[in-house]
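Trainee: generate a structure from the sequence data that follows.
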Amino acid sequence: MEEYGYDGSQHAAQDDSLLGTGLTTRHIEAFGRKVTSTANHLMGPAATADAHYQTALTEIHRELRRPTAQRRLFALAQTSPTDLVRSKLSTAEIQSRALSSLPDDLLANIPADNSSYSLFQGFQATLPEPEYDEKSHRRRSSKHQKLLDGTAPTKALPSSKGGLQAERSKLNRRLDMMGVRKNMCSAEIHEIDSKIANLNNMRKIVLDRLAGLELDEGELETKIVDLDTKIEDMEDEEEMVTAQATPKSEADEPSDPALDASFMSESIYQKLPSHSPRGRKMRSIRKKSMPILHEHFEPGTAIKEIPAHNDIITALDFDYPFGTMVSAALDDTVRVWDLHEGRCAGFLEGHHASVRCLQVEDNIVATGSMDASIRIWDLSRAQHVEPTSRIDKPTNIEETEDGELNDSSPPLSSHSSSNLEDCELFSLEAHVDEVTALHFRGNTLISGSSDKTLRQWDLVKGRCVQTLDVLWAAAQASTSIPTGPSTTWRPTGRQADASADFVGAVQCFDAALACGTADGIIRLWDLRSGQVHRSLVGHTGPITCLQFDDVHLVTGSLDRSIRIWDLRTGSIHDAYAYDNPITSMMFDSRRIVCAAGESVAKVYDKTDGHHWDCGAGAGEASTSSIVEHVRVKDGYLTEGRKDGIIGVWTC
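Mentor: Take a look at the predicted model:
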């Protein structure tokens, strides 16, 4: 049926009953044929004109003698197309027909009917069957069996032939209906599979759309960071011009220059002032939104594999999924990576030896090195310029069709040009041996060193404000009398492992500090008093990693175990044993991930208690190298291996 315009510009369509007039298409066609034949006869040859004319007039008069037809014809001639439509279809009916119409794409995707049964048979199969008394059926079966065995009374006669035939026909009908139901279930399963396939295709499309949105989001965030940096630089220049215009008074000079030049104080608990960083300011830029693309991948899905270094990876960390990662290795390089594109963004150059520990928080990076120094970097100071081809995509990294990365040449040289030269804020130098562990939160940084001390640093002033001697605390604990739980001030008499780092891991929060050392003891310090508040004894090997939240403290050790402590009681909440020493561990809200001397990362799901492997060595036999370090945030896992490769996974 054609659509009608209310402006009367379109012709009225023909219907079986013309819009309430009672005239059908057949009547109009007959009338038209009669008019045409009348004209033909009138304009035809003269010899036959009279006969044809009379016949035509007779037929016309016969039609016109019907008063009902006359009234309908005249009413149709005087009615406009708009009135015709309105007289037949109301506005609500027109809207209903427009909404109920199916588009062609939906009609094209109607699943094919593969059922071998008719629609009526399917309807019959859905009808409820007469109740089938299973008990009476079993009684009849047992009675028939007794009759066959001859154990039944002689007065019990078998059922008649007609009854048995009726029972057989009833069972045959049930059997046929079961076949129909099976066919219907099979067709429904095929339909569900088809829907699942269509939904998977739709999911891929939406995932691609989400990836594009997150890419655009990252570009906008970068532009905002650039603008913020330019605004702060302009403010710094204005302050510098103002400061130069103001004469410098003698009160601004340092009162005791000897303190600034001192390297170590006489007392290990004396605060050690040092030069404050001038002309440098830490910028903390928090992203307004976090990527969520990886949350929709299956656990254990490989995202990227990056040939990052030429030697064993010693430390790595990243700020957020698909964000910025910093890695260090025994090849004496510290590299910054764009996890979204899988490319090296530059190098952090300044240390004179390999970096053993690092932390990334927003745009601030802290690195601790074997040269006994700690350096603070601000990645927001990097000039966002077009990097060279050697930085943008290293020659050893080539993307394949499936998005993976292949190694075709040696990794980047540490002497390549870098756009991160201005990122260093200042250097913290007070330790006398290599820095093996560090952690900062806000403006406070805690570092642990092989010189058997912990140091507290003020990142605003850039100086050490407190030194904690671990050996002195251990000696005090061994001579104290236990006054609390069995794990408090418990003397162990245990000697530290010389091959392990003396300070394996630290973490701080406000005035609380947790420290794990080579004697297998976790010490909880109060930074306000500089004293050990509690010692947790349980591990039999050096502590290599630890992390705590509001309730629990999770520790990993070379004794091949991970222990979960209850911070409220100081007791062990749970423990897990592995086949090899634990070298790295981290947990998020749902899972605990650790490196346990295998080619995979060991994952423990805290919600369902499930242990599983994630990495290139999972499943089939693999030649992947041993995983040394792991970091996980919001199900986004990065793992660094002994061969210098970094893998990115979902877990």
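Trainee: please count neighbours and contacts with C-alpha atoms only from this point.
Mentor: Noted.
Trainee: for V630, which non-adjacent residue is spatially closest?
Mentor: Distance criterion CA to CA, 6 or more residues apart in numbering; nearest residue to V630, sequence neighbours excluded, is E639 at 4.4 Å.
Trainee: what kind of secondary structure is that neighbour in?
Mentor: strand (DSSP: H, G, I helix; E, B strand; the rest coil).
Trainee: so how far is D317 from it?
Mentor: 9 Å (CA to CA, to the nearest Å).
Trainee: got the contact list for the helix or strand containing Q145?
Mentor: Per DSSP states H and E: Q145 is located in helix 134-149. Residues outside helix 134-149 that contact it (CA atoms under 8 Å, 6 or more residues apart in numbering): 152, 156, 158.
Trainee: for comparison, sequence B:
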Amino acid sequence: MDKHRRDESPSGLSDIVEQDGLLGTGLTTRHIEAFGRKVTTTANHLMGPAAESTSGTHYHNALVDIQRELRRPNAQRKVFSLTQTTPTDLVRSKLSTAEIQSRAISSLPDDLLANIPDSSSSYSLFEGFQASQDDHEYRKVHRRRASKSKKALKDGETRGALPSAPSELKKERDVLNHRLELMGVRKNMCSSEIHEIDTKIANLHNMRRIVLDRLAGLEMEEADLEHEVNGLDQKLEDLQEEQPETPTATTPKSSAVNDDSVGSDDPAMDASFMSESIYQKIPSPKSVKQRSIRKRSMPVLHEHFAPGSQIKEMPAHNDIVTAIDFDFPFGTMVSAALDDTVRVWDLNVGRCTGFLEGHNASVRCLQIEDNIVATGSMDASVKLWDLSRARSVTRDGRLTKPEGEEDSADDAHEMFHSTTLEDCHVFSLDAHVDEVTALHFRGNTLISGSADKTLRQWDLVKGRCVQTLDVLWAAAQADTLGGDSQWRPSGRMPDASADFVGALQCFDAALACGTADGMVRLWDLRSGQVHRSLVGHTGPVTCLQFDDVHLVTGSMDRSIRIWDLRTGSIFDAYAYDHPITSMMFDAKRIVAAAGENVVKVYDKGEGHHWDCGAGVGADEQGPSPATVERVRLKDGFLVEGRKDGIVSAWTC
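Mentor: Predicted structure coming up:
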């Protein structure tokens, strides 16, 4: 009982600690206090206002005392035993709460201590501090001595300067030699610090690579999840469309061609002049809008790579790539080439998921927006495709099971990552009489340009041509009215193989079109008239793109021109060594295919040019990469197609 009361009193705690030792280690509070006094005395001698002659002696004596104490095996065992005390033992001890918290916070596991890099410096922290401190003192003495020398020099000019005494010269030499030694200490410490920084940078690079791999895995998983969510959304839409049907209906389930059809009460179903309503073939504007918001998050992996880094390389075709487009980074890409194939790609894994078959000749132009693809071919037709109708295929060629039937575990293992695009075709727009070389659609309006020298406006809801624009007639009208059109059939077409309609883009009622005469015409679709003609190119216009302020055009005259849409004048222009075959821009950069094996990049913000692609730094002895023919750029994600059929993705 007396012992219990003695334990609760402060004096009893002190007695136990002093008699039994701290936590059974033999290290008492007196030892700790003595060690603390030595450290305090050492610090006071190092940093206090001690005399210059005695500071080195006190520092040396303090270090000798500490080293002599640490050489004793008994003291070393006591210190190591104290540092290895676990927080559990601290809680069970009778120390104060503040001391327990302090030791628990300062306790580090062995796995963290193992990652501490070894210091390559041969000097201690105190020696480094002394070197810096003495250097500071030297600077003050040197400035004071310099002022005295200047004063003595002025006096010596009048009465003759006397040589310095040998003792003073020796003293100054000793000071300089000591300063050289201190410089060596500081240099060694700087080198050690640089080595530690390099080690940290290497560790950070490894950590960054690990996190990048983790981000790539997350984005692949995210893409799979969103694909499943989209499939469930489509099934829910199909169920909602089947609900108005009567229970007694015995008609078989509609095929995939009629999946997006509207109800039978649609007025277009009663049209006697049509064998099948166009509403049964193309999604309504409402369904297209829903697909546009299904992408819940955008990939950001490419934003963390250095500009010019290659992401994917795909041997896509066996001939020259004529057109490519993709919806968003790491999304879906569609490519076409002179091998008469149109392929759909999953950019996330770099794999072809199927073919768009239906054209009788090569596709010259295409565009993908959400799940809708428009292709223009040399067979004078424009076809629309809905990629949301694609179906998965098993390894043995069977289609996925109908709705309501579950796949067994064996079937799940037999699933092969492939799709069939047979049911993706929506309809064909057949009105041109020559090959389609350019197209662009936005919303329910599609504009196509052909070698028959006409532009046609299509209503995608009704599926028919609503307006035909004759480029030659517009040029003749402008010339008759004294306009700025400069059409010269004899001299303004330097390349007879150039497309008559090289590029076009529409937005609401505005249409920009570049033609083989080097003109860029801005049309008003409401009136069907040319609102303005931009004169400047001396060769066929092959590509163009505009936003709300600027219009950028590329031509076979090897130049890229930036126009101000508000004034119609040239805002900026630059040229390359070869004709421009393709061009696109985003918020930061303009990329172009200019007859080389690299993509030419122009940074609009910084105003400098650089190259991107497989041709950068290529070995002259090895085979050179093929010439880049087509480029597409969105959100810093660049896709380029070459003459040998290879398609690559890069960060830009």
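Trainee: for burial, what's the neighbour tally of the aligned partner of the residue nearest to V630 of the first structure in the second structure?
Mentor: Using TM-score structural alignment, the partner of E639 of the first structure in the second structure is E640. Counted with other CA atoms under 10 Å, residues neighbouring E640 of the second structure total 28.
Trainee: ok, the alignment partner in the first structure of S164 of the second structure - how many residues close by?
Mentor: Using TM-score structural alignment, the equivalent of S164 of the second structure in the first structure is S159. A total of 10 residues lie near S159 of the first structure under the criterion other CA under 10 Å.
Trainee: helix or strand for S159 of the first structure, which one?
Mentor: Using DSSP H and E, S159 of the first structure is not contained in any helix or strand.
Trainee: which ones are touching it?
Mentor: Contacts here follow CA under 8 Å, 6+ apart; on that basis S159 of the first structure touches nothing.
Trainee: what stretch of the first structure does stretch 41-58 of the second structure fall on?
Mentor: Going by TM-score structural alignment: stretch 41-58 of the second structure matches no residues.
Trainee: ends of that stretch, how far apart?
Mentor: For stretch 41-58 of the second structure, the end-to-end distance is 9 Å (CA to CA).
Trainee: for the closest residue in space to A509 of the second structure that isn't next to it in sequence, give its distance to L446 of the second structure.
Mentor: Of all residues not flanking A509 of the second structure in the chain, L525 sits nearest, at 4.9 Å (CA to CA, 6+ apart). Computed as CA to CA, the L525 of the second structure to L446 of the second structure distance reads 12 Å.
Trainee: aligned partner of G128 of the second structure in the first structure?
Mentor: So, by TM-score structural alignment, G128 of the second structure is matched to G122.
Trainee: tell me the contacts of that match?
Mentor: 180-181, 184.
Trainee: aligned partner of K200 of the second structure in the first structure?
Mentor: Per TM-score structural alignment, the equivalent position to K200 of the second structure in the first structure is K195.
Trainee: ok so that match is a helix residue?
Mentor: Yes: secondary structure of K195 of the first structure (three-state DSSP): part of a helix.
Trainee: ok, it to L107 of the first structure distance?
Mentor: From K195 of the first structure to L107 of the first structure the distance is 15 Å (CA to CA).
Trainee: among these two, which residue is more densely surrounded?
Mentor: Neighbours were counted for K195 of the first structure and for L107 using other CA under 10 Å; K195 has more, 13 against 9.
Trainee: I189 of the first structure versus the more buried one, what's the distance?
Mentor: As for K195 of the first structure, its distance to I189 of the first structure is 10 Å (criterion: CA to CA).
Trainee: now swap in T333 of the first structure and tell me
Mentor: According to CA to CA, T333 of the first structure and I189 of the first structure sit 57 Å apart.
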